[in-house]
Structure formats: C-alpha cells, structure tokens
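[1] Sharing a model prediction with you, sequence too.
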Amino acid sequence: MIKTVGPKRLSQLSDTDHSRWLNVSKGAVRVSTEEIDVLVKLYPKYALWLASGQISPGIGQTSPDYDEANQSSE
C-alpha cells in the first residue's frame, strides 16, 4: 500500500518525512501508530486489517490480498 501511494505523497499527507516512509516501505523500520492512522484515512476498508491483521468481509473490512484474490471471482 505504501508503494502504491508512494513515500513522497505520504510525506505530503502527513507529518512523517519522506525518508521515514521510504524506510517503512522497505521494511527497514516498523510502522508507527501515526503512520497507520495516515493509511487508515487513505484506505478505510483496510482499517481492521492494518490494526489487527484480521479481516471481516461481511462488514466491508478486507485486505489488499483478499481483494486481489476475490477480484477475479467477481
């Protein structure tokens, strides 16, 4: 998701600088709660997954992998 939006755009949308977003996208550092908040605002349907790793399609809470797997079955 970070790579889709891009570290530059995420730094423009938040108080987190570009280099931090770049390191998060590479997995060099752990994502913080502030960064999760930014991602939840951009992707509200992934809020549950971002916070807990769980999904609940019945209430519209999915993950990118779930959406990709179910895209071809629609």
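    Looks like it came in fine.

[2] alpha carbons only for contacts and neighbour counts from here, please
    Will do.

[3] can you give me the helices in the chain?
    Using DSSP state H, the helices of the chain run over residues 2-5, 7-13, 18-26, 33-42, 47-52, 64-71.

[4] residues contacting Leu48?
    Contact partners of Leu48, counting by C-alpha atoms under 8 Å, 6 or more residues apart in numbering, are 54-56, 61-62.

[5] change it to 7 Å
    Contacts for Leu48 (C-alpha atoms under 7 Å, 6 or more residues apart in numbering) come out as 54-55, 61.

[6] Comparison target, given below:
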Amino acid sequence: MLSSEATIQTTILADKLFAFLLIEPLGMREDRIRALVKYLSPAMVAKKTGLDRRRWGTVAHNLKVKVRIEDLDALIEAFPEYELWLWKGEVDPGQGQISPAYAEADLKLAGQEAGSR
C-alpha cells in the first residue's frame, strides 16, 4: 500500500501525464522545451538539473529524439519560472511565470525602466 504522500505524488504525475499527452499536441510542448534548452544552453541546463549535457544538447538540436516527461520534470524543477510557459505556452509575469522571449525583452527594457524587474 502506498503512503498518502506517494499517492499524492502518483496522482500529480498521472495528471501531468494526462495533460502532457492529451490536452495539447506534444509537438508544441516539445518545441518549447527545445527552445528553452537552446535559450539557456545545454551546459547551463545540465548544471542546474544534474542531467547529462549531451542529453540536453540532443534534446535541443536533434528533432528525431523524443523529449521525455523526465526532461520536462527536470526543467520545471530547475527553472520553475518557465513552468506555465512550458505547459501551456502562456506567461504570467505577476506570478513570476515567464518565457525565454519575455525574459529577453525584459532584460533589454531594464535600462529603460519598462520591464518587470
């Protein structure tokens, strides 16, 4: 029998898997994962996630390789500010949820007092 914590974690994983596979076409989410790894660099992502840099390089540049749910989980754990964008393609800067494009624009505007930081 699973503990209540394990049951909760299993339920959360099942919900994520359902959303990952059925709610949105996988290709769109895969594209965002690849874009984020390219934006941050495979080396930086590897350092923050603890997963191999070669894996992240493959994810970023080899379209024949499928992105795994473990890759998505590792990205969200290491970079929670991109979670909403990775899952749904949306941003909510007020809640700290950004995209690479938003982060880039925010950095460029920072000197003009127009960004969120």
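    In hand now; what should we look at? The shown structure was predicted, so the numbers you read here are calculated from the model rather than taken from an experiment.

[7] which ones among the contacts of Leu48 of the first structure are found in strands?
    Among these, no member falls in strands (criterion: DSSP state E).

[8] Looking at those, spot the one nearest Ser32 of the first structure.
    Gln54 (18.1 Å; C-alpha to C-alpha).

[9] Alignment lookup: that closest one to the second structure.
    Superposed on the second structure with TM-score structural alignment, Gln54 of the first structure falls opposite Glu90.

[10] likewise Leu13 of the first structure?
    So, by TM-score structural alignment, Leu13 of the first structure is matched to Gly50.

[11] With Ile36 of the first structure instead?
    In the second structure, Ile36 of the first structure lands on Leu72 (TM-score structural alignment).

[12] For Lys108 of the second structure, see how far away that match is.
    Distance of Leu72 of the second structure to Lys108 of the second structure, computed by C-alpha to C-alpha, to the nearest Å: 28 Å.

[13] And Ile8 of the second structure, by the same measure?
    Taking C-alpha to C-alpha, one finds Ile8 of the second structure at 41 Å from Lys108 of the second structure.

[14] Ser4 of the second structure too?
    Separation of Ser4 of the second structure from Lys108 of the second structure (C-alpha to C-alpha): 46 Å.
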